[in-house]
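**Q** Mind looking at a prediction? Sequence and model below.
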Amino acid sequence: MEPGRVLDGRYRLDVALGSGAQGSVWRGHDLRLNCPVAVKVATLHNHPGRGETSEELNRRVARFRKEAQAMARIRNRPHVAVIYDHGEDGDLLFSVMEYIEGSPLSDHTGHGRQVTLEQTVRWTRHICDGLADAHDVGVVHRDVKPGNVVIDGDGAAKVIDFGLARFADSSSSHGPGWGTLHYASPERLREESGSALSDLYSLGCVVYEMLTGWTPFGHLSDPYTVLWHHVNERPAPPSALRPGVPRPLDALVLKLLEKAPGDRPAGARAVDRAIQQIEYVPDNAADPHVDIRHVAEIRDLERFIQRYADGPRATDTDVLDARARHARLTGESGDPRGAAALCQRLGQDCARLLGADHRRVFEAYREASRWKEGVG
C-alpha cells in the first residue's frame, strides 16, 4: 500500500508507522477535520494458509466492528487511545484512532534496559487505567506489550491498538492467536479465548521488563521453550535480577504472573489500588519503597530533558543541571540504582561532549558513586 491513499474519502495515509502479519499502522490525516490521526489497516482477504471460510471471515469482521463501537464509547480518558471511526474501503478494513505524539515503551525498556522505579509505578498505573476503561466496556486487548504502550510528551503512558487485537484472533482453529509470545498468558498459549485476566498476565510481563530489562523468560530464545515456561514455570522475582525492588512490588508482579487466571488480581483497578499502596511509605521506612512526592517535578524534568538533551543545547548549563537534578530526585524517590545509572550516563555524555577533564564529568561520577554506596 502506498502513502497518499485516502480511505472512505476522508482519511489520508501519510507515513507507515509499523506493520505485522495482521495489518499495518499509519500516521494519517483526517481531511474533514484537518487533524492528524492513527489509522490501523487490515485486509479482508483470507490469511495465507489458514483456509478461512467466508463465514469465519464474516465473524471476524462483525466482531471487529462490535469492539470498535465499544471502544468508541470511551471518551476523554487520559490513558487509552480512543477509536474515532471504523469502516471498510475496498478490500481494507480500518479503524481510526487518536494520534499520540510520543515514543513506544519499547524504546525505553527491554534488551537489558530498565526504567526507574518511579517510572515503573507511574506507567503501570496509567496502563491499568487504560485497560480498566476497556474492560469496563467488554473489550479485552489480548496483545498488551511495550510496543502497544506510548509514552507521550508529558511522560504519561497510553495503551493503544485495541482495535485489531481481538480481530486478529480469529475463532478459527487454523493458526495460533497468542498475541506476542513473550507477553502471552498461559491460557492464551493453550489457545483458550482468554479474558481481562489474560491482559493482567501480559501486564505482569511488561512490568517485569520495566523493572529488570527482560521479560520473565526473556533469557530463552527458543519459542517452544518460552511457551513451555509460560505455561509451567514460575519466574524468578524481579528483585533477583534487580536488587532494591520494593517487596510489595515484587509480590504484585508475581501475583500478576500466576498461571491460573483466578489466582491473579481481580482486575486492572485492583492492580491500580495495589500500586497506590506501594507508591508512598513514610520517610522512616527501612525497606525499599517508591516515594511519589517528587513525581510532578520528575515529569517536568523528563519533558525538558527529552526536548533538549539530544540536540544542539545538550551542553547548556540548564540542560545539564536538569539531568543532574532528575538523577538526584530519582534517588530520593527510592531508587538509588536508577539514580546511579542516570549519573553514570550523564558522566559519559559530558566526557564525550565536554572532554574527560571537565568538572561536570567528575561531579556526575561522584554522584553515581554516592548513589551506588547507598544501595548497600
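**A** Received it, and whenever you're ready, just let me know what you need.
**Q** When you work out contacts or count neighbours from here on, use the C-alpha atoms and nothing else.
**A** OK.
**Q** Sort out which residues of stretch 364-372 are buried, please.
**A** Of all the residues in stretch 364-372, those buried under the rule 16 or more other C-alpha atoms under 10 Å are A364, Y365, R366, E367, A368, W371, K372.
**Q** I meant to write stretch 345-364 there.
**A** R345, L346, G347, Q348, D349, C350, A351, R360, V361, A364.
**Q** Pick the one among these closest to V25.
**A** R345 (33.4 Å; C-alpha to C-alpha).
**Q** The structure to be compared is supplied as follows:
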Amino acid sequence: AAAAPAPGATATSLLRRYRPLQTRAAGGFGSVEICLDSRLQRRVAIKRMPLASPDAFAPAETVAQALTEARTASLLQHPHIVSVIDFTYDAAYAYLVMEYVDGMSLEEFLAAVDGHSLTYDEAAAVADALVQALSFAHENGVLHLDIKPANVLIDRNGHVKLTDFGMASLASAAGFGGARGGTIGYMAPEQLRGETVDERADVFSLAAVLYESLCATAPFRAATPADSEKRIERGVVFPSDLLPGIPQAAEEALLSALSPLPEARMASVPAFGDRFLSGLGDVREGRKSLARLIARLTSDDADAEEDEPAERAARVWELDPQKGYLGSRTDRARPLLHGAVTAVSVGWACWALLGSGGVTEPAGRLVVALAVGAASFAAPQIGSALLYCGLA
C-alpha cells in the first residue's frame, strides 16, 4: 500500500475547495466543520478524525484495516443514511466529507423540546427511518455499532437520517475512549465486553435510543463500561410505568430488544421494527410534527418563532399519492370537491329540466337551480331526490 500523505497535506488540498463556515462539534475523537463547496456552491459537513490517540499506541496495520472498513461503510447510499461525498486521510487524520443536513441531531432535539421526549407519532417517524437505514446496511454486510441520539439527524422537512457508519471501528482502532467502538450507555453488553457482535448489537442500541426518546431517560448511561453492563443486567423500568398509554406491542419490542442476552432479542432490525411500530403512531404525522418543531427550534428570528407558528405549520405538508395534491393539504379536500362537483352537475341538470318542462323565465329557473345545487352541496342525496321529483 502507498504511504499515507504527510500530516496536513490532505487538509490543505481539501481546504482549497471547501471553505470553513462554522464548527458544529469538537471533541476527543474528531471535529465537524460546516464548509462551503466552492465548486458546486453548496454546504457540506467535514468530519476530521485523528488516527491515533495520545494515550494509546495503534499499530499501522490495524488503522489501515479500519480505514478500509470505514471507507467501505461510508459508500452506503440510502435516503435515510447521510451520503458521503469524499473520504481521504493522511498520516495524522481521516477526513469524511458528507452531505450537510440542515436541522439538528436527535440529541439536540430532545434537549430542546418540552418533556425531553418524542410523541408516539414522532417516535414512529424516527423508528421507521432508522429501521429502513439499518436494514439496508445489514443487507450490505455493514454494522453501525454506534447508534446514539447524536448520530441521528433530523432536517427541516422532518426527514431522519443516520450518520457515522464505519466510524465505530475507526475509533476503536485509533485507541479512543476504551468504548470498544461505540458509546457507553447505548452499546450491547457483548460489545462492551469486546466479544463478537452481529445485527443484534445494533438492535439493542436502536432500542436504547428509542427508549430514551419516549421515556426521557437513558437507562444504561454510566461512567464506565462495567457500570453500564450492571445497569443492563438490572433491566429497565417498564415503559408502561412511565407512559401508561404506550401500545403493548411497542413495550414488548423494547423489553425484548434490551435483553442482556443476544439470543433473547429479535434476530433482525425489520423484526424489531414490525413489532415496535405496530399501532405506535402515524409516521407521516410524526414527520410533519418534527418538521414544525425543527423549523421553530432552528429559526434565527425569535419573533418569527412566536408570531408565525400557524403560518409555518400550514406550509408543512407532504404529498400523499393516494390522496392527491388537495387531499394532502387538507383532510376536507375530498368531500368539498365532491360536493362542488355534485352541486354544479345537479344545478345544471335542474336548469335544463325546468326549461324542458316549459319554465322559460330565466330568473326563476336560476333561483331554483341554485337552491337545488346548494342542497346538493350540503347533501348529495337531497339534490338527487329533488331532481328525481322534478323529472317525475
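**A** Now that the structure is in, tell me what you want to look at. Worth saying up front: this structure is predicted, and the values here are computed from it rather than measured.
**Q** Include secondary structure when you put the buried residues of stretch 364-372 of the first structure into a markdown table, please.
**A** As requested, those are exported to a markdown table (DSSP: H, G, I helix; E, B strand; the rest coil):
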| residue | secondary structure |
| --- | --- |
| A364 | helix |
| Y365 | helix |
| R366 | helix |
| E367 | helix |
| A368 | helix |
| W371 | helix |
| K372 | helix |
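**Q** As TSV, these with distance to G110 of the first structure would be great.
**A** Output for those, formatted as TSV (distance: C-alpha to C-alpha, whole Å):
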residue	distance to G110 of the first structure
A364	25
Y365	25
R366	28
E367	26
A368	23
W371	23
K372	22
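**Q** A16 of the first structure belongs to a strand, doesn't it?
**A** Yes - the assignment for A16 of the first structure is a strand, going by three-state DSSP.
**Q** Need the nearest residue in space to the counterpart of it in the second structure, chain neighbours excluded.
**A** Aligned counterpart of A16 of the first structure in the second structure: T23 (TM-score structural alignment). Distances taken as C-alpha to C-alpha, 6 or more residues apart in numbering place E33 nearest to T23 of the second structure, at 4.5 Å, with adjacent residues excluded.
**Q** That neighbour sits in which helix or strand?
**A** strand 30-37 (DSSP states H and E).
**Q** Next, the mean deviation of the helix or strand that that strand is followed by compared to the first structure.
**A** Per DSSP H and E, the first helix or strand lying C-terminal to strand 30-37 of the second structure is strand 42-50. Mean deviation of strand 42-50 of the second structure relative to the first structure after superposition (mean C-alpha distance after the TM-score superposition for the first structure): 1.6 Å.
**Q** quick one: the very next helix or strand once past strand 42-50 of the second structure to the first structure mean distance?
**A** Remark: after strand 42-50 of the second structure, the chain's next helix or strand is helix 60-73, criterion DSSP H and E. Taken over the aligned residues, the distance from helix 60-73 of the second structure to the first structure averages 2.7 Å (mean C-alpha distance after the TM-score superposition for the first structure).
**Q** tally of neighbours for the nearest residue to A322 of the first structure once chain neighbours are set aside?
**A** Nearest residue to A322 of the first structure, sequence neighbours excluded (C-alpha to C-alpha, 6+ apart): L301, at 6.2 Å. Counted with other C-alpha atoms under 10 Å, residues neighbouring L301 of the first structure total 22.
**Q** Could you do D129 of the first structure as well?
**A** D129 of the first structure: 23 neighbours (other C-alpha under 10 Å).
**Q** mind checking which helix or strand it is in?
**A** Going by DSSP H and E, D129 of the first structure is part of helix 117-136.
**Q** Over which residues of the second structure does that helix lie when aligned?
**A** Taking TM-score structural alignment, helix 117-136 of the first structure hits residues 120-139 over in the second structure.
**Q** Contacts for that stretch, please.
**A** 76, 78-81, 143-144, 159-162, 199, 206, 210, 213-214, 268-270, 273, 277, 280-287, 289-290 (C-alpha atoms under 8 Å, 6 or more residues apart in numbering).
**Q** Out of those residues, name the ones that lie in helices.
**A** Among the contacts of stretch 120-139 of the second structure, DSSP state H puts 199, 206, 210, 213-214, 269-270, 273, 277, 283-287, 289-290 in helices.
**Q** Just to check, P78 of the first structure is in contact with K158?
**A** Yes - assessed by C-alpha atoms under 8 Å, P78 of the first structure is found in contact with K158 at 7.3 Å.
**Q** between those two, which one's more packed in?
**A** Set side by side, P78 of the first structure and K158 show more neighbours around K158, with 27 against 14, by other C-alpha under 10 Å.
**Q** With adjacent residues omitted, what lies nearest to the aligned partner of that one in the second structure?
**A** Aligned by TM-score structural alignment, K158 of the first structure pairs with K161 of the second structure. With sequence-adjacent residues excluded and distances taken as C-alpha to C-alpha, 6+ apart, K161 of the second structure is closest to H80, at 4.3 Å.
**Q** That neighbour: what's it in contact with?
**A** By C-alpha under 8 Å, 6+ apart, the contact list for H80 of the second structure reads A129, L130, Q132, A133, H159, V160, K161, L162.
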